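Visitor: this is a predicted model, with the sequence first.
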Amino acid sequence: MMRPRILFVDRADAGRQLAAALSLQPIDDPIVLAVPRGGVAVAVEVAQALGAKLDLLFVRKIGAPQNREVAIGAIAGSDAPQLVLNEELVAACGASRAYIEAEATRQKDEIARQRKRYLSGRQPVDLKMRNVIVVDDGVATGATLAAGLKALRLQSVASTTLAIPVAPPEALEALGAEVDRIVCLHEPDDFCAVGLCYRDFPQVSDAEVMQALVAPGGATGGP
């Protein structure tokens, strides 16, 4: 299989390009929510360019029993994480309620760990009636992110914009029902993996996430 052409130098480059695209359709007083961990480095650039506050959207996948990479649902949210299921996939893979409950508990525990570590005990930013921009470093299937967007709607936000550097067209079509608008820089028909669209695509550490949140504009940083 041929490697697709490189679209971005790194996540910071993708964030700057994404910020430029977002500036063409101004959003009133937005708050930027990054999907940790990979989305944070992209979202930092977006938040700084737009002069917006940066916070996190926690999303953890519920994988199928036989293949954990297949998302049959997800736990999403920060203060009170919500379980969102794809009932068709649940039935198709034969996942029992006991399995789902156990996985949901495990992922809620991981969100609690991330929240404690990343937010240092502070409460999430109040999203009620806010214009929210959700940022990730790319989307493959969109199944897990869709759960996060569904959970976000339960918080009575004013509007939701999904801003991503790259995604396959079919994933964008599925996610379109969950948001008010999508800003995506590239929709390659030959998409095979998010990481292959970047020249440099290292793992993002917990320390990098925490540093972004205490920088100016971060959720715990200055204005």
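Guide: In hand now; what should we look at?
Visitor: could you use CA atoms for every contact and neighbour count after this?
Guide: Will do.
Visitor: residues contacting Phe8?
Guide: Residues in contact with Phe8 (CA atoms under 8 Å, 6 or more residues apart in numbering) are Ala14, Cys197, Tyr198, Arg199.
Visitor: change it to 10 Å
Guide: Shown in contact with Phe8 (CA atoms under 10 Å, 6 or more residues apart in numbering): Ala14, Gly15, Gln17, Pro165, Val166, Gly195, Leu196, Cys197, Tyr198, Arg199, Asp200, Phe201.
Visitor: check it against this one:
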Amino acid sequence: MFANRKAAGEALAKKLEAHEGADTVIFALPRGGVPVAAPVAKRLKAPLSLLFVKKIGAPGQPELAIGAIVDGEEPTQILHNDIIRSLHVSELYLSTESDLALAEIERRRALYAGLYARVSPKGKTAVIIDDGLATGASMEAAISAVRQQGATRIIGAIPIAPTDIIEKLKSDVDELICLDAQESFHSVSQAYHEFMQLSDADVMEVLNEFSGDERSLVQKRA
């Protein structure tokens, strides 16, 4: 069990040390993935960028993901068609929720502008980090997006996930690192002593701290 998201990131960083270098970019999935990814980027001396992914929740069950949207030049949509069929989700609902998800992504991107490196994964090793997986919809969308954007190698890195989701995603990436694979999975929070819901202000604080550390490092090298 991890003390908090930062501690989980420090543990992931040790597993990813072999990928230190200029050809690696760390992509965090806001909000929860940012404090996990920051220690990884710091240890690997890699840029920290963001992938804005918004889950599409089921009608009346917003915590049940039926898909996800990730922004980019062409937004990527991932749908869990088996769940959609079983719940008889309408095309109108999917279209409306997708538009709302894209609007929220644009809001966050504008809010965080200037606080992170907007780096293309083209020709790079893309390490995609979240604080954990439940359905895997957000990670699946992120993987599809960086592949379309030309990443040469894709690594998924998470502190906790259900074993069946790990098996499902393994074929989508070059490497998948999960520190706590759970057969009896209840929620991402079960891996943490402290797991508070993060606000935009919390994310911005982490990004500001990371940027400050990077500036200090550059000044020391100079």
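Guide: Okay, I see it. Everything numeric here is computed off the predicted structure, so don't read it as measured data.
Visitor: can you pull the TM-score for these?
Guide: Scored by TM-score structural alignment, normalised by the length of the second structure, the superposition of the two chains gives a TM-score of 0.87; 214 aligned residues with a CA RMSD of 2.2 Å.
Visitor: about what we covered before: which one of the contacts of Phe8 of the first structure sits closest to Gln211 of the first structure?
Guide: Distances from Gln211 of the first structure to the contacts of Phe8 of the first structure, taken as CA to CA, are shortest for Gly15 (16.7 Å).
Visitor: which non-adjacent residue is nearest the aligned partner of the closest one in the second structure?
Guide: In the second structure, the residue paired with Gly15 of the first structure is Gly9, using TM-score structural alignment. Nearest residue to Gly9 of the second structure in three dimensions, chain neighbours excluded: Val36, at 4.1 Å (CA to CA, 6 or more residues apart in numbering).
Visitor: these two touch, right, the one you found and Pro159?
Guide: Yes. Here Val36 of the second structure reaches Pro159: they are 8.6 Å apart, a contact under CA atoms under 10 Å.
Visitor: pick out whichever of those two has more residues nearby.
Guide: When Val36 of the second structure and Pro159 are compared for neighbours, Val36 comes out ahead with 30 against 26, by other CA atoms under 10 Å.
Visitor: the more buried one: what secondary structure?
Guide: Val36 of the second structure carries the three-state label helix when classified by DSSP: H, G, I helix; E, B strand; the rest coil.
Visitor: what separates the aligned residue in the first structure for it from Val134 of the first structure, distance-wise?
Guide: For Val36 of the second structure, the equivalent position in the first structure is taken to be Val42, counting by TM-score structural alignment. Going from Val42 of the first structure to Val134 of the first structure by CA to CA, to the nearest Å gives 11 Å.
Visitor: again, but for Gln203 of the first structure
Guide: Distance, Gln203 of the first structure to Val134 of the first structure, using CA to CA: 20 Å.
Visitor: same question for Val209 of the first structure.
Guide: 16 Å.
Visitor: who has more neighbours, the two?
Guide: Remark: of Val209 of the first structure and Val134, Val134 carries more neighbours, 26 against 22, as counted by other CA under 10 Å.
Visitor: isn't that one right next to Ala146, touching?
Guide: No. Distance between Val134 of the first structure and Ala146: 11.2 Å, which falls outside the contact criterion (CA under 10 Å).
Visitor: what residues are up against the most centrally placed residue in the second structure?
Guide: Residue closest to the mean C-alpha point of the second structure, counted by CA atoms, centre = their mean, is Leu29 at 2.6 Å. With CA under 10 Å, 6+ apart as the criterion, the residues that contact Leu29 of the second structure are 35-37, 49-54, 70, 128-131, 138-139, 142.
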